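>>> all I have is the shape, not the residue letters:
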C-alpha cells in the first residue's frame, strides 16, 4: 500500500508519484501504463510537457478506476490570462472531468500573480480541481497569495535532492501547512557518491532507491521518472529499505558539501 499524505481538502496524496517530464507521447503512454501496472497511483504531468493526452489515455486504458489515480497537471505562466480555458483544455486532453491537483508551474508576473491564484481557487470551488497549489514558489510568495486571498496552496513542488536539503525551508512549508513535492531528486544527485553507495550496499539497494527512500523519511513527495520498466519498478520498490537515523543524517549532511 502506497503511503499518502492528507491534503487540506481531504485528498490523499501518494508520497511516490510518477513524473512524465520530457517523456514524448508514445513513451509517456507506455511508461504511465507500466507505472500503473506496477502500483503507482500518482501521475504528474503539465501543459508544458505536451503529453497530457497520452497520460490520460494510459490512465483510462490501465483499467484502474480513475478515482484511484491521483492526477496532477500544471499551468504555464504564459497561460495565466486564460487559466480556466487552459485547465478545460487539459481536462479534455486527459479525458477526465477533474484533476486531483492543479499547480501554477512557476511564478507569474507581478500583475497576474494574485489573479492567477484566484483563478485556481475558482476552479477548485467549481470542482474542476480537487486541490490547487504552486510550483517553484518561495515561502514569501506563498504568504503573498495567502494574504491576498485567505487561502494557501496545498502543495509546493520544488527541486529537492540530498545536495539541496534545507531543513529550515522544509520547516517553513510545514509551519504553513504546505506539502513539499520534490522533483529532480535523482537528476540532481551524484549517485556514485560514496555515502550513497555505502548505504545502498548495506541495505541491498541501489543508490537511486536510497535517495528516494530518504525523501520518504522526510515525508517529501517524490516524482521519479523513467522510460525503462525495470527502473520504474525499482523506483517504486522502497518499502523494504529501512534507513537508520544515522543513514538519514549522513545523507542530510551531503548538502553541506554540495
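Yep, it's here. From a predicted model like this one, the values you see are computed outputs, not experimental measurements. Residues are numbered from 1 along each chain as shown.

>>> use CA for all of it now, contacts and neighbours both
Will do.

>>> tell me where the stretch 151-258 of the chain has helices.
Counting by DSSP state H, counting those that start in this stretch, the stretch 151-258 of the chain has helices at residues 167-175, 194-203, 207-217, 229-236, 245-252.

>>> tabulate these (JSON lines), appending mean neighbour count and distance to residue 9.
Formatted as JSON lines, these follow (neighbours: other Cα atoms under 10 Å; distance: least, Cα to Cα, whole Å):
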{"stretch": "helix 167-175", "mean neighbour count": "13", "distance to residue 9": "16"}
{"stretch": "helix 194-203", "mean neighbour count": "16", "distance to residue 9": "37"}
{"stretch": "helix 207-217", "mean neighbour count": "23", "distance to residue 9": "22"}
{"stretch": "helix 229-236", "mean neighbour count": "17", "distance to residue 9": "26"}
{"stretch": "helix 245-252", "mean neighbour count": "15", "distance to residue 9": "31"}
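
>>> TSV for those, including distance to residue 123?
Compiled in TSV, the helices of the stretch 151-258 of the chain are given as follows (distance: least, Cα to Cα, whole Å):
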stretch	distance to residue 123
helix 167-175	23
helix 194-203	42
helix 207-217	30
helix 229-236	32
helix 245-252	38
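
>>> put this next to the previous one:
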C-alpha cells in the first residue's frame, strides 16, 4: 500500500494530505466510493451536510475493516445553520453514526448574513465539548479570516478553497501559510479537468511520468503543500487518483504549471454567495 504524507495541523491533530471528496454523490454512491477508497488506502473522507450523503459515509464506516481511529472524517456546517451549529453537527453525527468528527468546517462565510463570527464561536464550543477534534472553514478570504481571529482569538486549522491549476489562489494560500492555516483544495481537478487536462504541459508531463493528466494535477497539489480531495465515485478512478506517491514533479515543472493560472473560478465567489 502506498505511504501517503500526513500533515500536522496547528492544533496538534494530523490530516492525510490526500482524501476522497463526495460532492454530488448520492447516499449509495458515497457509500460505495468510501468503501472502495478505504480499500485502496485512503484514510480521509470529506463530506458535508449540504451534500445529503452523510448517511452513505456512515454506512461505509460501519462496513470497512479499517479502524475508526485511522480514518479522518470531515463534514461541514451549512449556511442556513450558522446560528444553530450544535444542532447541525448533532444531526450530521447521527447520519455518520459517529460520536465525533475529526474536522468540522464552516462551509461559506456568507458575509451579508454577518453571522460567521457567531457560528465560529459555536464551533469553538463544539470542539471544547469533544464533538469535533478540529475546526476550520471553507471559502474564507483574508478579511473573513482576520475577523475570526481578531474577534475570537481562535484560528481555523484549515481553509478549504477552490484551487486548481486555472485558479491557484497563491496570495490566499501564502496568507494561510503565514498564519499556520492549512490550505485544502476543492475542485482540485477543475471539475473533471475543464481547461486543464488538455494543456500541453499537463499532457507532456503525463507522458513523461507515465501517469494520467489527473494524476499529474493531484501531484501538483501535493508538491505545493496542499491537502487535496479529488472526487470520484468510480472505483478505478478512485484507485488511480491515489497512485501518485511514486513520483514528484521537478521545480521547473511546477513553475510551468504555475503559469497556467488564469483566475478562472468555476464555483461561487465567496464575497457573493449568501
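It's in. Computed from a predicted structure; not experimentally measured.

>>> on that earlier part again, do you know which of the helices of the stretch 151-258 of structure 1 lies nearest residue 21 of structure 1?
When the helices of the stretch 151-258 of structure 1 are compared by Cα to Cα, helix 229-236 sits nearest residue 21 of structure 1, at 14.1 Å.

>>> about what we covered before: so which of the helices of the stretch 151-258 of structure 1 comes closest to residue 27 of structure 1?
Short answer: helix 229-236, nearest of these by Cα to Cα, at 11.2 Å.

>>> if we can go back for a sec, among the helices of the stretch 151-258 of structure 1, which is nearest residue 181 of structure 1?
Nearest of these (Cα to Cα): helix 207-217, 9.5 Å.

>>> can you check which part of structure 2 that closest one sits on?
Aligned by TM-score structural alignment, helix 207-217 of structure 1 falls on residues 213-223 of structure 2.

>>> what do we get in structure 1 for residue 244 of structure 2?
Using TM-score structural alignment, residue 244 of structure 2 sits opposite residue 238 in structure 1.

>>> quick revisit: who wins for proximity to residue 69 of structure 1 among the helices of the stretch 151-258 of structure 1?
helix 229-236 (15.2 Å).

>>> which part of structure 1 lines up with stretch 42-49 of structure 2?
Using TM-score structural alignment, stretch 42-49 of structure 2 pairs with 40-47 in structure 1.

>>> which residues touch the residue mapped onto residue 79 of structure 2 from structure 1?
Here residue 79 of structure 2 is matched to residue 77 in structure 1, going by TM-score structural alignment. Neighbouring residues of residue 77 of structure 1 by Cα atoms under 8 Å, 6 or more residues apart in numbering: 104, 105, 106, 107, 108, 109.

>>> quick one: secondary structure of the aligned residue in structure 1 for residue 25 of structure 2?
By TM-score structural alignment, residue 25 of structure 2 lines up with residue 23 in structure 1. Using DSSP: H, G, I helix; E, B strand; the rest coil as the criterion, the local structure at residue 23 of structure 1 reads coil.

>>> ok, now residue 99 of structure 2?
coil.

>>> distance of the equivalent of it over in structure 1 from residue 16 of structure 1?
Matched to structure 1 by TM-score structural alignment, residue 99 of structure 2 sits across from residue 97. Separation of residue 97 of structure 1 from residue 16 of structure 1 (Cα to Cα, to the nearest Å): 23 Å.

>>> so which of these two has more stuff around it?
A direct count of neighbours by other Cα atoms under 10 Å for residue 97 of structure 1 and residue 16 places residue 16 higher, at 26 against 12.

>>> roughly how far apart are the more buried one and residue 250 of structure 1?
Counting by Cα to Cα, the gap from residue 16 of structure 1 to residue 250 of structure 1 is 22 Å.

>>> same question for residue 228 of structure 1.
Residue 228 of structure 1 is 30 Å from residue 250 of structure 1, by Cα to Cα.

>>> and what of residue 67 of structure 1?
39 Å.

>>> run through the residues that contact residue 28 of structure 1.
Neighbours of residue 28 of structure 1 in contact, by Cα under 8 Å, 6+ apart: 20, 51, 54, 55, 227.

>>> once you drop chain neighbours, what's closest to the equivalent of residue 12 of structure 1 over in structure 2?
Mapped onto structure 2 by TM-score structural alignment, residue 12 of structure 1 lines up with residue 14. Counting by Cα to Cα, 6 or more residues apart in numbering, residue 14 of structure 2 lies nearest to residue 8, which is 4.4 Å off, once chain neighbours are set aside.
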